[in-house]
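Asks: Build me a structure from this.
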Amino acid sequence: MPTARLLRPVVVLVGIAALVLTGCAPDKNQVTAPTSSASGPSADVDYGDLADFYDQQLDWKKCDAGQCATLTVPLDYDDPSGETIGLALARHEADDTPIGSLLINPGGPGASGVDFLQSFLGEATSTLKKSFDLVSFDPRGIQRSSPIECVDAKEMDRITALDPDTSTDAGLQDMIDESAKFSNACLDRSGAVFGHVDTISAAKDLDVMRAVLGDDVLHYLGFSYGTKLGATYAALFPDRAGRLVLDGALDPTLTEGAIESGQAAGFEGALRAYVADCLKGSSCPLTGSVDNGMKQIRALLDRAKTSPLDTGTDRELTQALAFSGIAVTLYSQSFWSALTQGLTAAIRQGDGSILLSFSDVYYDRAEDGTYSTNSTEAFRAVNCLDDRSSTDVDDMRAQAAEITKVAPTVGSFFSYGGTSCGDWSVPEVGSLDDYSAQGAPPILVVGTTNDPATPYKWAQSLATTLSSGVLLTYEGEGHTAYRAENSCIAKVVDAYLVDGTVPDDGTRC
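Replies: All right, here's what the predicted structure looks like:
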């Protein structure tokens, strides 16, 4: 199966860090940002058949993540009297009198917000922690919230290591058959929830959270895929949108093909930046020009497909695993030195163990061979409900040729995306007709100029798609920008979230 759509959790970076330590519309800004949201849900709002969900009380209890509670929501919002599911929430109470709650989503899709909260507290500024009750959650289908379950660990090992044959029509059909087999297993093991983990349903869950937490409007900080979730919320509930920050933006109006092409170009650019930096050092395993270095990495990937590298275990480093191991280190410039270690071992010693360990972090695979989360299953389940690429062979081959032009080194890993959801066992939900969110207050869209996973042009696009989008640019490397150590971005974002101060559209850091 292709590795396209590498919108993986921000939390994945924590795992890599551990390994490194151990070896569009009216004119913009015409609506002011809301000044408060902590007055509780408006009494005059008629929630109709959903009233019982909006009126529920949360029972907060102490847990490893701080305080935890379970929110009940309908499995199917078109049938609120039917089956329900529970969503896991975690909270860190404000160090001072809170403005209200700030809901946080780390991305994915498939990332656990409950797991993310503690690491986020280490990245968030003291101003943010003082001003808001920080609330994160596991979206429907993820980890503790009626999780999608598909295959056992042994089968997941096989799937993640699979090197597909895209050179023949039969090979493409094999990929579609793999997808069908996978989705059938998900439906068998997960049941009805497998068809209801789409982004629109998750955005409706956000509104129930907002009301139950006692807020008139939603204050929200979403990373990566979390920006799509936040933009979807704004489109559905523009009058209930508060201060929304969308960092590492994904424009939900983009087609699957545009996403695949954009990410291919993004990772190609990030890899080129890494190679240029690597070649300046004495320990770099690459030689010659940047173009030569890129070709050497591609040669390594091709070698791993024909002759997988030994890892000192019963698992070999296949091409798919090698690419995942490389790609995950491109999410942050701070991991470039780790990538140098992995490439050095693979190129000079034929040792794939380091890159395999990075790939395992990407897939949340533990040392004992188990998978600590269901992020991979949830990732595919959400994406295949939201949108699907054409499975027409001619269409896929034409798109693959275009992707290879913009990303000759890594483009093949973002091609043939139509096979990823081929013969899927539940119908596509699709997307909204309009994401402009007319009437919403200013929404802050943050983009990083050389973000590999969510290319900068997507942030520009989303800021234009949203009728009140305001673009904030971080000139740098890596995926997403808000963190305490990035003082310029943090200062602007904090001023917006805490004080309602909307920066000038086009502000750069």
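Asks: going forward, measure contacts between C-alpha atoms and count neighbours the same way
Replies: Will do.
Asks: Leaving out chain neighbours, which residue sits closest to K204?
Replies: The shortest distance from K204 to any non-neighbouring residue, by CA to CA, 6 or more residues apart in numbering, is to Y233 (7.1 Å).
Asks: Sorry, slip of the keys, the one I care about is L497.
Replies: Using CA to CA, 6+ apart, the nearest residue to L497 is R243, at 5.9 Å.
Asks: Let me see the contact set for A235.
Replies: A235 makes contact with 434-438 under the criterion CA atoms under 8 Å, 6 or more residues apart in numbering.
Asks: Please repeat the previous calculation with a cut-off of 6 Å.
Replies: Shown in contact with A235 (CA atoms under 6 Å, 6 or more residues apart in numbering): 435, 437.
Asks: next one: the host helix or strand of it to chain centre, how far?
Replies: According to DSSP states H and E, A235 maps onto helix 225-236. How far helix 225-236 lies from its chain's middle: 12 Å, per CA atoms, centre = their mean, to the nearest Å.
Asks: Second chain to compare with the first, below:
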Amino acid sequence: MLLLSVLLATAVGQVAGLPPPQSRRGELETHIGDSDISWSTDCAYLGFDSQLPYSCANFSVPLDYTDPTSNETLELTLTRINATIQPARGSVLFNPGGPGAGGADFITGGGEEFMTYVSPPRATKILIRAYSVLGGQFNLIGFDPRATGNTLRFDCNEGLSDLEQLEAQPPPTVLGNASDVALGNNFASIKAQAAQCLNRTGGIGELVGTAFVARDMARIVDALGEDGLLRYWGFSYGTALGATFSAMFPEKVDKVVLDGNVNVQEYYSGWETQALVDLDGVVQGFFDGCIASPDSCPLARAGETADDVYNTVEAMLTRLKYNPIAVTLLNETTVVTYSSVKTFMFNMLYRPRTWPLVATLLDYLVDDNASLYVDARSQLRGNGTAGDSPDAITAIRCGDTAFRTDSLADLMPFEQQVVPTSTWGGLDFGLDNIMNCAPWMEKAKEVYSGDWDIKTKNPLLLIGNTYDPVTPLVSAQNNSAAFPGSVVLQHNGYGHTSLAQPSLCTAEAVQAYFINGTLPAPGTICQPDVPLFSNSTWQDAFASISLNGTVKAKRNVRYGSSSKGLMEALTELSRNVPGKPEYR
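Replies: Reported below is the predicted structural model:
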């Protein structure tokens, strides 16, 4: 399977429109920008809500690394949570994914959980979760990549009035399986949006590519004044960024964790056929988990199998395809459609902890109670985070990708490859990225196009879930093949990234890697500690391995005094699985 996938990724490079391979490492040099970081605790202007004290900084980097004659700079927004065990072992940079998600507020919102992965807790009760994920031994650094948050924000509606923004919004996307004209209509709308973005953003799209962000990270690492090496944990798209940095600056790699791996070679080609290969397994897990825990899954009926429940939900979706339902609540009318409900399901497959709630909402629709669905659904929507920028997703990803066309016919070979990868979602979701990017009109000024056989100073740790809806395990294996000496840890859980269905085994592996540089043995498989549809907490899991409130000796040897902090931290982190901003 791995060899086949590597061959497929190589074959993608021959698609029309792709440039020939060209080696490019970190050779571009420019001397403008900051050489150190001035941290401040006066950070109220950022508006971030954090239970931990944090500092912030504006850090100047070259605006355009490819233009040595330019003196223009760009200010990156940085945040830092200091190690509490001094002296610190260094700093760990984070990227939450997207692309398009800001990193500055990701740290201030999740820092107290992330801190714990790296050392036993030595903190007050309010900080106990903090020292179970990146412990007191490391500073945590968040930054807003280009096009996100406060850093060269990419917004196709910048400067428009509310009415103009409303008029500029494209029509709702109709999933490919909802109509035989959906793909054509969607593609026409996407092309129009691409032209509008080009006109309204003034060439910013050329300056927000992943290679430039990797160079920004190298500048940050140098300015920290530590050892000049990168310590990093990237999720989802953050794995493409981490892999790119490691390819461009292999001599600067200390500890790099890539969690929820995008196939980086497919990412740059724009011909991503691998992303959904495990989606059907995740869907099956949802319905299997439902039947296994009927008290937590209203969809489960006595005597029914998982296939029965699946067919019930599919029948409901089919009804909506031909008979959408208009619901008016509080003078606002919402139309419940096949596309809106299935997109909701797809997004929530990222987060198994939400599955009991998802089952409840779907059961409302099965029982023809769309009003309850709409009411509950409206309360579920979140505001995302301050760094999220929907337009940035397109600008970054599409500026990086090689495949371009304005003809829908040119996408049909891709459709033939991707649709069979998932019965449930191949046609509905498999063409999203290529359709958004094929007609995009801006190209990043620098795109990594070097080889993918890279020996880094220190080996990488890659984590792949057995059942991830969008970043399958095989993508972690393919990325690992590009970095000799790296190891793939298989997290035998569901959802997107290892945070989705937490595991103490996985947490300890990450902890050991950051503290000691210890990699898990090749072939290691970690089991999650919270079952699907269990409504269990980490406190429940901890109780199940205790006797009269005392940890059993064997388990105590394995987890030590930090296990409770790890469990509490992972519980909180599972609430913040990287994903689409609307549902974060």
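Asks: The equivalent of L206 of structure 1 over in structure 2 and C398 of structure 2, how far apart?
Replies: Aligning on TM-score structural alignment places L206 of structure 1 opposite M217 in structure 2. Between M217 of structure 2 and C398 of structure 2 the distance, using CA to CA, to the nearest Å, works out to 21 Å.
Asks: How about F138 of structure 2?
Replies: Using CA to CA, F138 of structure 2 is found at 34 Å from C398 of structure 2.
Asks: Hmm, W452 of structure 2 is touching F483, no?
Replies: No - assessed by CA atoms under 6 Å, W452 of structure 2 is found out of contact with F483, at 7.4 Å.
Asks: Among M217 and C398 of structure 2, which residue is more densely surrounded?
Replies: Taking neighbours as other CA atoms under 10 Å, M217 of structure 2 and C398 compare with C398 leading, 29 against 21.
Asks: nearest spatial neighbour of the aligned residue in structure 1 for that one, skipping sequence neighbours?
Replies: By TM-score structural alignment, C398 of structure 2 lines up with C384 in structure 1. Closest residue to C384 of structure 1 apart from its sequence neighbours, by CA to CA, 6+ apart: C421 at 5.6 Å.
Asks: Count the neighbours of the one you found for me.
Replies: When neighbours are counted by other CA under 10 Å, C421 of structure 1 registers 29.
Asks: next helix or strand past the helix holding A235 of structure 1?
Replies: strand 241-247.
Asks: what stretch of structure 2 does that following strand fall on?
Replies: The aligned range for strand 241-247 of structure 1 is 253-259, by TM-score structural alignment.
Asks: Can you find the partner of N516 of structure 2 in structure 1?
Replies: Checking TM-score structural alignment: N516 of structure 2 goes with D499.
Asks: now do F483 of structure 2
Replies: Match for F483 of structure 2 (TM-score structural alignment): L466.
Asks: what about its match, how many neighbours?
Replies: L466 of structure 1 has 27 nearby residues by other CA under 10 Å.
Asks: For it, list the residues it contacts.
Replies: Applying CA under 6 Å, 6+ apart, the residues near L466 of structure 1 are 24, 436-437.
Asks: what's the distance between it and R158 of structure 1?
Replies: Counting by CA to CA - L466 of structure 1 and R158 of structure 1 are separated by 41 Å.
Asks: what does P408 of structure 1 give?
Replies: Taking CA to CA, one finds P408 of structure 1 at 26 Å from R158 of structure 1.
Asks: which one of the two has more residues nearby?
Replies: P408 (17 against 11).
Asks: For the more buried one, which three-state class applies?
Replies: Put simply, P408 of structure 1 is coil when judged by DSSP: H, G, I helix; E, B strand; the rest coil.
Asks: cool, D59 of structure 1 as well?
Replies: coil.
Asks: equivalent range in structure 1 for stretch 191-204 of structure 2?
Replies: Counting by TM-score structural alignment, stretch 191-204 of structure 2 falls onto residues 180-193 of structure 1.
Asks: What lies in contact with the matching stretch?
Replies: Residues outside stretch 180-193 of structure 1 that contact it (CA under 6 Å, 6+ apart): 148-150, 194, 423-425.
Asks: at 10 Å instead, please
Replies: 75-76, 83-85, 140-141, 146-151, 155-156, 159, 174-179, 194-195, 377-378, 380-381, 384, 419-426 (CA atoms under 10 Å, 6 or more residues apart in numbering).
Asks: Looking at these, which are in helices?
Replies: Mapping these onto helices (DSSP state H) picks out 155-156, 159, 174-179, 377-378, 380-381, 384.
Asks: now, among those residues, which is nearest to G222 of structure 1?
Replies: Relative to G222 of structure 1, the closest of those is A378; by CA to CA it sits at 17.6 Å.
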